[in-house]
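[1] structure for this input, please:
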Amino acid sequence: MDVVTAKVALTIAQQAAKHWKKIVLIVLSFFMVMVIGVMLLVGGDSGNSGTAKVNDAVLAWEPVVRQFAEEYGIPEYVGVILAIMMVETGGSGLDIMQSSESLGLPPNTITDPVLSIDVGVRHLASVIENARSNELDFWTPVQSYNFGSGFNNYVRNNGKQYTFDLASNFSKNQANGRTVKYSNPIADFNGNFRYAYGNMYYVLLVQQYLTPGASGDIGNADASALGPEAYQMLMNEVLKYNGWAYAWGGSSPSTSFDCSGLMQYAFRQLGYDLPRTAAEQHAHSIPVADPQPGDLVFFKGTNPSRPASSITHVGIYIDEQRMYDASNSGIGYSNWNQGYWRQHFAGFGRVVK
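    Sure thing, here's the model as predicted:
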């Protein structure tokens, strides 16, 4: 038996003795998978309720994830951990969180999913603890799960707030500028490449599997041009209507909202006098090239009955990936920088009194 095999075997034995309760949980988890399968056969798609928009194979591990997250002091990251699992393996691998490398082992050395979750959550908890001690934001340690804890230090020395640009620059430095092609829709906005160190899109990949509010994250409130308190008030207001149906012409809670109606109503609660339509709001706001949370993001050509150049949709800018808006899909978070919305992107605007 070589040293690596012996190390893994010893670790598995130790974990089995220490965490027998989790072994019971995993049996229950597989039972959940069977129940979900029956539900799908009898009643159709069960959906992905819970803390993250993940598939059933990942969702079945939620009790185990929750147990370890509580044990290691990061229960607020349960949804994020499930999303990480979705990004890493989609629930199909034995090293289900791809956590072997955090032990200094080759990829996929761990062959016990429970051990993989234990090691992965423990590793995430360690970078979160370091981030908290350095007063970093919610997302930096998630990127550090992929990059390693050195990214925490990099962010600490560059503003203490995760941004995609910081992740990109860190990866570029580590890779000495070497790039590789990255054919993933998440990278459409950036030319479909990445630097050859880790994955600089990791936070964006995780975020796409999170339901609104799963992380409690609304972007960097401190950076908002509205001011952190006003921005928090703005988001508190619009989040009241998360999941509500879109209503053409709607502009109040009694009717639900369309896109510009939601903007007008929410900003009015802060004392801002926004005009009614997306086009009028675009003309009223100050164009900005470097948007911050609480700015508006505008789109054109989404209404076939109007000229293609007309501003026809608006949302609240959250970060490099997300906006909060009212669309035909309902009220909630959307990805503004890829797919349909990217094709119709028209610019950013800052609301002023």
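[2] rest of the way, CA atoms for contacts and neighbours
    OK.
[3] quick one: buried residues of the host helix or strand of residue 132?
    Using DSSP states H and E, residue 132 falls within helix 113-133. Within helix 113-133, the residues scored as buried using 16 or more other C-alpha atoms under 10 Å are 113-131.
[4] with stretch 180-200 instead?
    Buried-residue list, stretch 180-200, by 16+ other C-alpha under 10 Å: 182, 186-187, 194-200.
[5] then stretch 169-182?
    So, applying 16+ other C-alpha under 10 Å, buried residues of stretch 169-182: 170-172, 182.
[6] to compare with the earlier structure, here is another sequence to fold:
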Amino acid sequence: MRGFFALVARMALFFATLKARIILFASLIIVGLATIFIVGVFQALVGSSDSTPEGEFDFASGGTQNLAPEVEELRPLFEKYADLHGIPDHVDLLMAKTMQESGGRLADVMQASESLGLPPNTIRDQEESIDVGTRYFAQVLEQANGDEKLALQAYNFGHGFIDYANEHNNGEYSKELAIDFSREQYQRVKDTGNYSCIRPESAETGACYGDIGYVDAVMSYMQPTLADGEFEEVIEVGAQWIGNSEYVFGGGRTRAEQEQGLFDCSSFVHWAYEQVGIELGHFTSVSTDTLKHKGQAVPVNEIQPGDLVFFDTYKLDGHVGIYVGDGQYIGAQSSTGVAIESMEDGFWGDVFNGRVRRI
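    Down below sits the predicted model:
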């Protein structure tokens, strides 16, 4: 009988321990799910921008000074093979291409295997990938008569795109031409099941062959620069909209809206720089979050006219404008449209966060 009671006691202890473990496990699951939910809500709140969503596969939007460390470490190899293949002035462009292709995180960093007629990622050595990819880009650049954008898109589509451009657009690149080519090619190959729409605009246009946003994506990693005096032009062209524009959240992302002076803060900044030949990404997807990575960071005590300045409004870096000097900036504000405002006092002085980027 004594053994029976001992067995009962051990069983009671076992089930009590099991119950405690189950309760602990359930508690951990509940805490984990709650954490995931809170993080998701936080990201949704601070991750929104004052425009349309950004493109995919964006490792480090901005100029070449923001290359991933994995790519920057390969600069000597890019310099070596750019010189070997006769395009020494295109090192930064080759590295920007690599950011878009792999971010430096694959053995075939330039995704060059297919240029040899091999399956993707057949090349297993980074130096070989740079050698092959640079040689191929040099070839398409020559076929494109030095048109960098045409050569970039041909690197993605294949050199047949250059023939298409020669036939349909006097040998010049345009985004519309890339869409037309992609749409036509996709109709020929869609039944193979090897192609899919990798961007929302691809699905909307039926242009699902290759990447119609490839040029914009690569160029977003290039460091734009302003020549002497050009910052004054940026300010001057922007000033034409003072008292003659309207703030529209998400506006300024069609040419028709731009012609009417319908902007939000980031589209206005993009438009002003575009007028002097500086591309800050594609105008349809510009946002404060893309602009805050452009150019290079500058201490606020070294600010100069033409620099981008940022403000914490409905979120961190929720507003952007262009510094004009004397503690003032020009930007598209919801209350005024395009106007010049003080950064040193009043509302904008209170929300200026000290972030300055020099293009």
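[7] ok so, going back, make TSV out of the buried residues of stretch 169-182 of the first structure and add secondary structure.
    TSV is the format used below for those (DSSP: H, G, I helix; E, B strand; the rest coil):
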residue	secondary structure
170	helix
171	helix
172	helix
182	coil
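[8] looking at those residues, spot the one nearest residue 342 of the first structure.
    residue 182 (18.0 Å; C-alpha to C-alpha).
[9] quick one: the strands in the first structure?
    Using DSSP state E, the strands of the first structure run over 179-181, 193-195, 251-252, 256-257, 286-288, 296-300, 311-317, 322-327, 330-335, 345-350.
[10] for those strands, which one sits closest to residue 41 of the first structure?
    strand 330-335 (27.9 Å).
[11] tell me what angle the closest one forms with strand 322-327.
    150 degrees (axes from the mean of the first three to the mean of the last three C-alpha atoms, to 10 degrees).
[12] strand 330-335 of the first structure packs against which elements?
    strand 322-327 (3 or more C-alpha pairs under 8 Å, 6 or more residues apart in numbering; DSSP states H and E).
[13] just how off-centre is the strand it packs on within its chain?
    14 Å (C-alpha atoms, centre = their mean, to the nearest Å).
[14] now stretch 126-134 of the second structure
    24 Å.
[15] where in the first structure does that stretch fall?
    Using TM-score structural alignment, stretch 126-134 of the second structure lines up with residues 113-121 of the first structure.
[16] now the matching stretch on the second structure. Mean distance?
    Compared with the second structure after fitting, stretch 113-121 of the first structure deviates on average by 0.3 Å (mean C-alpha distance after the TM-score superposition for the first structure).
[17] quick check: which element contains the residue nearest to residue 330 of the second structure when sequence neighbours are not counted?
    Distances taken as C-alpha to C-alpha, 6 or more residues apart in numbering put residue 340 closest to residue 330 of the second structure, at 4.3 Å, once the chain neighbours are dropped. Taking DSSP H and E as the definition, one finds residue 340 of the second structure inside strand 337-342.
[18] so which bit of the first structure is that strand matched to?
    Using TM-score structural alignment, strand 337-342 of the second structure corresponds to no residues of the first structure.
[19] for that strand, name the packing helices and strands.
    Counting by 3+ C-alpha pairs under 8 Å, 6+ apart, strand 337-342 of the second structure packs on helix 230-239, strand 246-247, strand 328-333, helix 346-351.
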